[in-house]
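**Student:** this is a predicted model, with the sequence first.
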Amino acid sequence: MTKLSVNINKIATLRNARGGNVPNVVEAANNIERFGAQGITVHPRPDERHIRYQDVRDLAPIVSTEFNIEGNPVDDFISLVLENKPTQVTLVPDDENVLTSNAGWDTLKHRDYLREIISEFKKHNIRTSIFVDPIKEMIEGAAQTGTDRIELYTEDYATGFAKGNKEKAVKPYADCAKLAQELGLGINAGHDLSLQNIRFFKESVPGLQEVSIGHALIAEALYEGLATVIQEYLSLLK
């Protein structure tokens, strides 16, 4: 079964919009795990516009499933990860003012940089994943960094699926997943995956170990509730 890690950034966004501590991100994480999700993902950014660095510190001791911290490996982020030692760190090349993640790493250009950072995380037994576009050269470059996994950036798939071109849209991902497995890399995926498009992606992409879903899942939960939506995802990911 492909594991479901729920990104709780949007819960923090809602809290920050009003101030105070409602909704409580720690309570939300506890409930999400109780409802059956196999992981919690957070993506703190330098401006802390959703998940704050203190949220990461609060979550680290209470998350009982897999804890995944995503972000651009600037010095403060690296220190935060090493302080809290999650199950997994996912390296994302976000520009400082980007609204949401919008590209994967150029793993050829940044190979040595990534290799150095990944080496440091692995010294502390933290599994590493690199956010990449579904381009074979980027998969090959990732394999040279020492990373444990890649996370396939799935916005193009979601866009193609919505336009009715699901077979064409998923093919680069299936091809890259096969190559990644041949190179000894684990496979994660995320960005714009939803209840509508997740099943076909899961069925088409071999070796998919984990998906990280936030925006769509939280939006869907506004209508159906977190418990129901999480169970729907788990059913589709079997």
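**Tutor:** Nice, thanks for sending it over. Numbering: from 1, shown residues only.

**Student:** switch to C-alpha atoms for all contacts and neighbour counts from now on
**Tutor:** Will do.

**Student:** look at the residue of the chain most remote from its centre and tell me its secondary structure.
**Tutor:** In the chain, G20 marks the outermost C-alpha relative to the chain mean, sitting 26.6 Å out by CA atoms, centre = their mean. Three-state call for G20 (DSSP: H, G, I helix; E, B strand; the rest coil): coil.

**Student:** okay, now the one to match up with it:
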Amino acid sequence: MSTALSVNLNKIALLRNSREGDFPSVLTHGKICLDAGADGLTVHPRPDQRHIRPQDVYQLAELVANHTGIEFNIEGNPFAQALGDYPGLLTLVEETRPHQCTLVPDADNQLTSDHGFDLTTSRDQLQPIIARLHQLGVRISLFMDPDPEQIRLAAALGVERIELYTGPYAQCFSVDNEQAEQQLARYRTAADIAQQCGLEINAGHDLNLKNLPTFLTIPNIAEVSIGHALTVDALNLGLANAVAAYRNICQHKTAAGIHLM
């Protein structure tokens, strides 16, 4: 089973936002990713619009709609309030109807997502949101730590997928082999439990060309969402080549011929 590669465009938007105008264009680079073989595009709009802006979401939704077999994934905090011309995550989803909405428990002031949901405290708040998204015909994924009990609670909420937060695995991969093996075992167990509960499995956060092949020895990972590392690799390889390198790994091929700085 191959794994779908969804390219997160946040860092392209972050670079664009450092100057006036639309350079680099998020839409243009989304097209490059699709032409290079990406299976989907991911955005994570936040209320402060530090990277992805609402207009990006609308434009990318239209782009994906014109490509057969390509998926659009919108990530974000479902509890974040509207701010300025940021209408809120659920409004963006309602207006663009992505294939998937990944709900993430990140506060407005977080640098990046760094933990999964604690469903012992948030499931009651999530239930009406999940029901609304299902009414829109949107597949739901919950951003989760590799915690068996939390994963069982996710399944009980009726979502279709979870996205395993892979930060802890990535952090120790090149530093401590024993710890990395222990972390990988945790994710393997979590994936097994998720499948037993009828959940499909996505994964993301700090996955890169070095640690992704080992992570994908875990069977039946449906999708990985990769942005930061892929954008960094694009500085060396070019964006199309970077997408192709990650896609090769997702199809369980090698990244032969790829040389990192």
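**Tutor:** Everything's here; your move. These numbers come from a predicted model, not from an experiment.

**Student:** TM-score of the superposition?
**Tutor:** Scored against TM-score structural alignment, normalised by the length of the first structure, the superposed chains reach a TM-score of 0.97; 237 aligned residues with a CA RMSD of 0.9 Å.

**Student:** before we move on, back to that, from A227 of the first structure, how far out is the residue farthest from the centre of the first structure?
**Tutor:** The span separating G20 of the first structure from A227 of the first structure equals 24 Å under the rule CA to CA, to the nearest Å.

**Student:** again, but for E120 of the first structure
**Tutor:** E120 of the first structure sits 37 Å away from A227 of the first structure, going by CA to CA.

**Student:** settle it for me: which of these two has more neighbours?
**Tutor:** More neighbours surround A227 than the other of E120 of the first structure and A227, with 16 against 13 (other CA atoms under 10 Å).

**Student:** trace that one over to the second structure, please.
**Tutor:** Residue pairing (TM-score structural alignment): A227 of the first structure is matched to A240 of the second structure.

**Student:** go on, T107 of the first structure?
**Tutor:** Per TM-score structural alignment, T107 of the first structure is aligned with L119.

**Student:** hang on, isn't that match packed against R152?
**Tutor:** No - taking CA atoms under 8 Å as the definition, L119 of the second structure is not a contact partner of R152, at 9.7 Å.

**Student:** which ones are touching the aligned residue in the second structure for L179 of the first structure?
**Tutor:** Using TM-score structural alignment, the equivalent of L179 of the first structure in the second structure is I193. By CA atoms under 8 Å, 6 or more residues apart in numbering, the contact list for I193 of the second structure reads 148, 151-152.

**Student:** what about 10 Å?
**Tutor:** 146-149, 151-152, 187, 199 (CA atoms under 10 Å, 6 or more residues apart in numbering).

**Student:** which among these count as buried?
**Tutor:** Judged by neighbour count, with 16 or more other CA atoms under 10 Å as the criterion, the buried members of the contacts of I193 of the second structure are 146-148, 151-152, 187, 199.

**Student:** adding distance to A245 of the second structure and secondary structure, write these out as CSV.
**Tutor:** CSV is the format used below for these (distance: CA to CA, whole Å; DSSP: H, G, I helix; E, B strand; the rest coil):
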residue, distance to A245 of the second structure, secondary structure
P146, 27, coil
D147, 30, coil
P148, 32, helix
I151, 31, helix
R152, 34, helix
Y187, 23, helix
L199, 28, coil
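
**Student:** the residue nearest the centre of the second structure: what secondary structure?
**Tutor:** Centroid check for the second structure by CA atoms, centre = their mean gives S225 as the closest residue, at 3.6 Å. Of the three states, S225 of the second structure takes strand under three-state DSSP.

**Student:** aligned partner of it in the first structure?
**Tutor:** By TM-score structural alignment, S225 of the second structure lines up with S212 in the first structure.

**Student:** could you check how far that match is from I117 of the first structure?
**Tutor:** For S212 of the first structure, the distance to I117 of the first structure - CA to CA - is 22 Å.

**Student:** what of T65 of the first structure?
**Tutor:** 24 Å.

**Student:** same thing with L237 of the first structure?
**Tutor:** 32 Å.

**Student:** and these two? Which one has more around it.
**Tutor:** Using other CA under 10 Å as the criterion, L237 of the first structure and I117 rank with L237 on top: 21 against 18.

**Student:** please give me every residue in contact with the residue mapped onto that one from the second structure.
**Tutor:** Alignment note (TM-score structural alignment): L237 of the first structure maps to C250 of the second structure. Counting by CA under 10 Å, 6+ apart, C250 of the second structure touches 1-5, 212-213, 216, 221-224, 244.
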